[in-house]
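> starting from these lines, generate the structure:
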Amino acid sequence: MYSSKELRQKIRAMYPQIDQTGAEFNVRYDEKNRAWLLHLKKDNHELNHYLELNDAEKCLDGTQCVSLGLDIAQMFNHIEEKQF
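Below you'll find the model as predicted:
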């Protein structure tokens, strides 16, 4: 298995807007749900996304990270709408 640090670094590399916007971003393994919990927060917008183990592996090898990408894009779209 991989570490939360490895997963976090890969996701930040795939979605540079996380760092560009200064959003808080944390990754931890949730034993109860047997999935990775990704928490993203910017201002009053928050996203909690559960990433199943097999999906996390696909993200790490660069194959696929679609559901997470859609959630992140939607969150940042909401943030941009509120700024105008």
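> can we go C-alpha only for contacts and neighbour counts from here?
Will do.
> shouldn't residue 42 be in contact with residue 19?
No. Counting by CA atoms under 8 Å, residue 42 stays clear of residue 19, with 10.7 Å between them.
> more neighbours, those two?
With neighbours defined as other CA atoms under 10 Å, residue 42 and residue 19 compare such that residue 42 has more, 16 against 12.
> nearest residue to the more buried one other than its sequence neighbours?
Using CA to CA, 6 or more residues apart in numbering and skipping the chain neighbours, the partner closest in space to residue 42 is residue 23 (4.7 Å).
> let's compare: structure for the following, please.
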Amino acid sequence: MNKDELCRKIEQIYPDIGTCGIDVKVSFDDDNDRWKVFLKKDNKSLETFLEPGDAELCLQGRQCVSLGIEISQLKDNVGF
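Purely as a prediction, here's the structure:
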């Protein structure tokens, strides 16, 4: 799994990310051993972490619940 695959899956689940001025970036945080998802719109930004196992299940198409919940909360908090 790499950051581009995870980013594409997020954009697939939430097609409005990456459009309308909403930017998403994904990176692996070695210090926390988790994936970091960063959302930005205008001057507002938020980040969250996903456990590697949760991200992998989503990429396999088996379960994207935790990813969906995290991204929804980020979008709600930033006002997307």
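> superposed, what's their TM-score?
The TM-score (TM-score structural alignment, normalised by the length of structure 2) is 0.81; 79 aligned residues with a CA RMSD of 1.8 Å.
> isn't the residue nearest to residue 42 of structure 1 right next to residue 45, touching?
No. Between residue 23 of structure 1 and residue 45 there is no contact under CA under 8 Å: 9.6 Å.
> who has more neighbours out of these two?
The neighbour comparison of residue 23 of structure 1 against residue 45 (other CA under 10 Å) goes to residue 23, with 17 against 12.
> wait, isn't residue 79 of structure 1 in contact with residue 45?
Yes. With contacts counted by CA under 8 Å, residue 79 of structure 1 reaches residue 45, the gap being 7.1 Å.
> biggest helix in structure 1 by residues?
Longest helix of structure 1, by residue count under DSSP state H: helix 66-83.
> which strands and helices sit next to that helix?
Packing partners of helix 66-83 of structure 1 (3 or more CA pairs under 8 Å, 6 or more residues apart in numbering; DSSP states H and E): strand 45-52.
> roughly how far out does the strand it packs on sit from the chain middle?
Remark: strand 45-52 of structure 1 is offset 6 Å from the chain centroid, using CA atoms, centre = their mean, to the nearest Å.
> average offset of it relative to structure 2?
Its aligned residues in structure 2 lie a mean 1.1 Å from strand 45-52 of structure 1 after superposition (mean CA distance after the TM-score superposition for structure 1).
> in the helix or strand just after that strand, what's buried?
Past strand 45-52 of structure 1, further along toward the C-terminus, the next helix or strand under DSSP states H and E is helix 53-60. Using 16 or more other CA atoms under 10 Å as the test for burial, helix 53-60 of structure 1 gives 55, 56, 57, 59, 60.
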